[in-house]
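Engineer: this one's sequence-less:
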C-alpha cells in the first residue's frame, strides 16, 4: 500500500482577532473562512518565509513521529485585509504578509507545559529531544518550552527557530553534520533516556518517500531566488539536509547522551 503523503488544507483569513505579542514574530489569533480560529504565522515577520518553512517541516515531521501538533494550514491573506487596522505596526505586518502564510489550529484553553509539574515519559521526551536535535531547534528551553497541555495531552508548537542553516545557505552542508551542542539547554533533556532506541523507529518512519513529499509542500513563494538555480533545487537541499542528518544521527545522539550525563 502506498504511504499517504502529508497534505495541508488552504484557508482564507477573514478576521484578525488579537495579536500574540510573544518573541519577534508577532503571531496573531485569526479567524478563517472555515469558521475556525488559528494562530497565524506571518511571512512578513522578522525571519520571513524561512520561519514558515521551518514551522511546516518541523510540525509535519513531529506529526509523522507520532507527536501531537495542531493542524497546520496554508492561510491566504488578501491585500485589502489590513487597511482598517488601527495599529501601524500590525498594519505594516499585514501589508508585508499579503499572500500565502502558515497557521496552526488554535488550541483554546491550552496552558504552557511545565515539566516540573506535568509528568512526561522517557519515551515521549526522547522522541521530542531527538526531533529537536535533528531539526537543530534551539527554542525548546526552560525559558520557553513551546509545548502546551491541552485536554491532558502534550502538544508541540512553534518550530520556527529550527533549520537555522537556511539563513546562511553557504554553510548548509557543514551544518547537516553538526553535533548541535545547543541541545544541552533542552528543557526535556534529563528525561530523555531512550534517544538511541528511538533513533531506529524514527528512521523507519521518516523514509525517503515521506521526506520528498514533505519538502514538495514548500510553496514556490516561500523560496528565495538566490544561491540555488531553481525552486526545486532549494527543496532538494532541504531534503538532502534531513537525510544527511539522519544518516549521521550518531553525532547528535552522542551530544545528547554526553549532555544528559552531566544532569543525571
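Structural biologist: Great, that's in hand. Note that the structure is a prediction, hence the values are computed from the model and not measured.

Engineer: from here on, contacts and neighbour counts on C-alpha atoms
Structural biologist: Fine.

Engineer: Could you pull out the helices in this protein for me?
Structural biologist: 48-64, 88-95, 122-135, 172-175, 195-205, 208-215, 231-247, 249-261 (DSSP state H).

Engineer: quick check: angle from the third one to helix 231-247?
Structural biologist: In other words, helix 122-135. Here the directions of helix 122-135 and helix 231-247 differ by 130 degrees (axes from the mean of the first three to the mean of the last three Cα atoms, to 10 degrees).

Engineer: For helix 122-135, which residues meet the burial criterion?
Structural biologist: Buried positions in helix 122-135, judged by neighbour count with 16 or more other Cα atoms under 10 Å: 122, 124-135.

Engineer: quick one on the thing from earlier: out of the helices of the chain, which comes closest to residue 28?
Structural biologist: helix 88-95 (9.7 Å; Cα to Cα).

Engineer: on that earlier part again, of the helices of the chain, which approaches residue 12 most closely?
Structural biologist: Shortest distance between residue 12 and those, using Cα to Cα, is found for helix 88-95: 13.8 Å.

Engineer: Buried ones in that closest one, by neighbour count?
Structural biologist: Residues of helix 88-95 classed as buried: 91, 93, 94, 95 (neighbour count, 16+ other Cα under 10 Å).

Engineer: Enumerate every residue touching residue 211.
Structural biologist: 239, 242 (Cα atoms under 8 Å, 6 or more residues apart in numbering).

Engineer: any chance of the helices of the chain in a markdown table, plus distance to residue 104?
Structural biologist: Formatted as a markdown table, the helices of the chain follow (distance: least, Cα to Cα, whole Å):
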| stretch | distance to residue 104 |
| --- | --- |
| helix 48-64 | 10 |
| helix 88-95 | 17 |
| helix 122-135 | 19 |
| helix 172-175 | 28 |
| helix 195-205 | 23 |
| helix 208-215 | 17 |
| helix 231-247 | 22 |
| helix 249-261 | 29 |
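
Engineer: take the one below as the second:
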C-alpha cells in the first residue's frame, strides 16, 4: 500500500452524481459515540474522553466494483487533541481503544487521515497535509475511486492529492469511518454521492430528486407503484445486493478456513 502526496485539481468531484443514502451506523460504533439527526451526526465523548472511539457507515463504498464514491464530513469547531480521523476500515477494525491513539490505520484493516495531517495504515504514518486549524470547523471530502483503487482527500474544497492506492485489491468491504479522542467533538456527514451505474440509475435519481420518498410517504408510494419499481426507487435492491454479496463472501471464507483447518 502506497502513500502519495502529489497535489492535483481542486474541482469538487461527482458534482452531478447519485445521492447515496448511507449514514453513520448506530449498530457499528463505540459506546462513546452518539448518533443524531437520522444518522448524519456523530457526537463523540459527550461528557469527557477516556480513550479513542470510532463509528462506521452503514453501507460499504465498494458494493459496486469500479465505481467512484464521494462523501464530505464537517468536523465541527472542537478540533483538537491527540487524534481526529476520517477514512476507511473493514469490519475487522476495532472501534474503541482505552488509549489515545490514531485508531483508523493502527493495523492493516484501516486507512485514515488525522487532523494533524498524517496518513495512517498498518501502524505506519506519512506526512500528507498541513495540520488542521485547532478549534475551527474543517470540511473534509473523500473520493474513493474503485477502478484505480485510490482514496483522495479534499480539505475545505481543496484537493490534497491521492492518499492511498491499491484499495481495489482489498478482498473485503470498505466502510467510511471516523474516530476521535476529543471530548464533545462532532462529525457531520453533509454529502454522500456515487457514480451512476446506468441510464436506469439516472432515471431513479431524477425521481428521488423530484418526489419525496421520506419514511412518512412510503406507504402512499407503495400503493401507487408496482412492487419491483417501488423497491428499486427506495434503494431496496442495494441493501439486498449488499446482503447477497456478504453471504457469498462469508461462505467463501468459511470454505477457505475449513481447507486450512
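Structural biologist: The structure has been received and is ready for your questions. Because the structure is predicted, anything quoted here is derived from the model rather than measured.

Engineer: Need the TM-score from the superposition.
Structural biologist: Here the TM-score for the pair of chains, by TM-score structural alignment, normalised by the length of structure 2, is 0.29; 125 aligned residues with a Cα RMSD of 5.9 Å.

Engineer: picking up where we left off before, same list (the buried residues of helix 88-95 of structure 1) but as CSV, adding distance to residue 204 of structure 1.
Structural biologist: Shown next, in CSV, are these (distance: Cα to Cα, whole Å):
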residue, distance to residue 204 of structure 1
91, 45
93, 41
94, 41
95, 43
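
Engineer: For residue 14 of structure 1, which of the helices of structure 1 is the nearest?
Structural biologist: Residue 14 of structure 1 lies closest, by Cα to Cα, to one member of these: helix 88-95, at 12.6 Å.

Engineer: Pull up the gap between the closest residue to residue 97 of structure 2 other than its chain neighbours and residue 161 of structure 2, please.
Structural biologist: Spatial nearest neighbour of residue 97 of structure 2, chain neighbours left out: residue 52 (5.1 Å); criterion: Cα to Cα, 6 or more residues apart in numbering. Per Cα to Cα, to the nearest Å, residue 52 of structure 2 is found 27 Å from residue 161 of structure 2.

Engineer: how close does the residue nearest to residue 53 of structure 2 when sequence neighbours are not counted sit to residue 29 of structure 2?
Structural biologist: Once flanking residues are discounted, residue 53 of structure 2 sits nearest to residue 96: 4.6 Å by Cα to Cα, 6+ apart. Going from residue 96 of structure 2 to residue 29 of structure 2 by Cα to Cα gives 8 Å.

Engineer: what's the answer for residue 237 of structure 2, then?
Structural biologist: Relative to residue 29 of structure 2, residue 237 of structure 2 is positioned 25 Å away (Cα to Cα).

Engineer: cool, residue 141 of structure 2 as well?
Structural biologist: The gap separating residue 141 of structure 2 from residue 29 of structure 2 is 21 Å, by Cα to Cα.

Engineer: For burial, what's the neighbour tally of the nearest residue to residue 236 of structure 1 once chain neighbours are set aside?
Structural biologist: Excluding the flanking residues, the one nearest residue 236 of structure 1 by Cα to Cα, 6+ apart is residue 215, at 7.7 Å. Here the number of neighbours of residue 215 of structure 1 (other Cα atoms under 10 Å) works out to 20.

Engineer: Let me see the contact set for residue 215 of structure 1.
Structural biologist: Going by Cα under 8 Å, 6+ apart, residue 215 of structure 1 touches 57, 235, 236, 238, 239.

Engineer: now with 10 Å?
Structural biologist: Taking Cα atoms under 10 Å, 6 or more residues apart in numbering as the criterion, residue 215 of structure 1 is in contact with 6, 53, 56, 57, 232, 234, 235, 236, 237, 238, 239.

Engineer: Could you count how many residues lie near the fourth one?
Structural biologist: Pointing back at residue 57 of structure 1 there. Neighbours of residue 57 of structure 1 using other Cα under 10 Å come to 22.

Engineer: I figured it was touching residue 214, is that so?
Structural biologist: Yes. Using Cα atoms under 10 Å, residue 57 of structure 1 is in contact with residue 214, at 6.9 Å.

Engineer: Find the residues that touch each one of those two.
Structural biologist: Shared contacts of residue 57 of structure 1 and residue 214, defined by Cα under 10 Å, 6+ apart, comprise residue 238.

Engineer: Please identify the helix or strand for residue 55 of structure 2.
Structural biologist: If you go by DSSP states H and E, residue 55 of structure 2 is part of strand 52-57.
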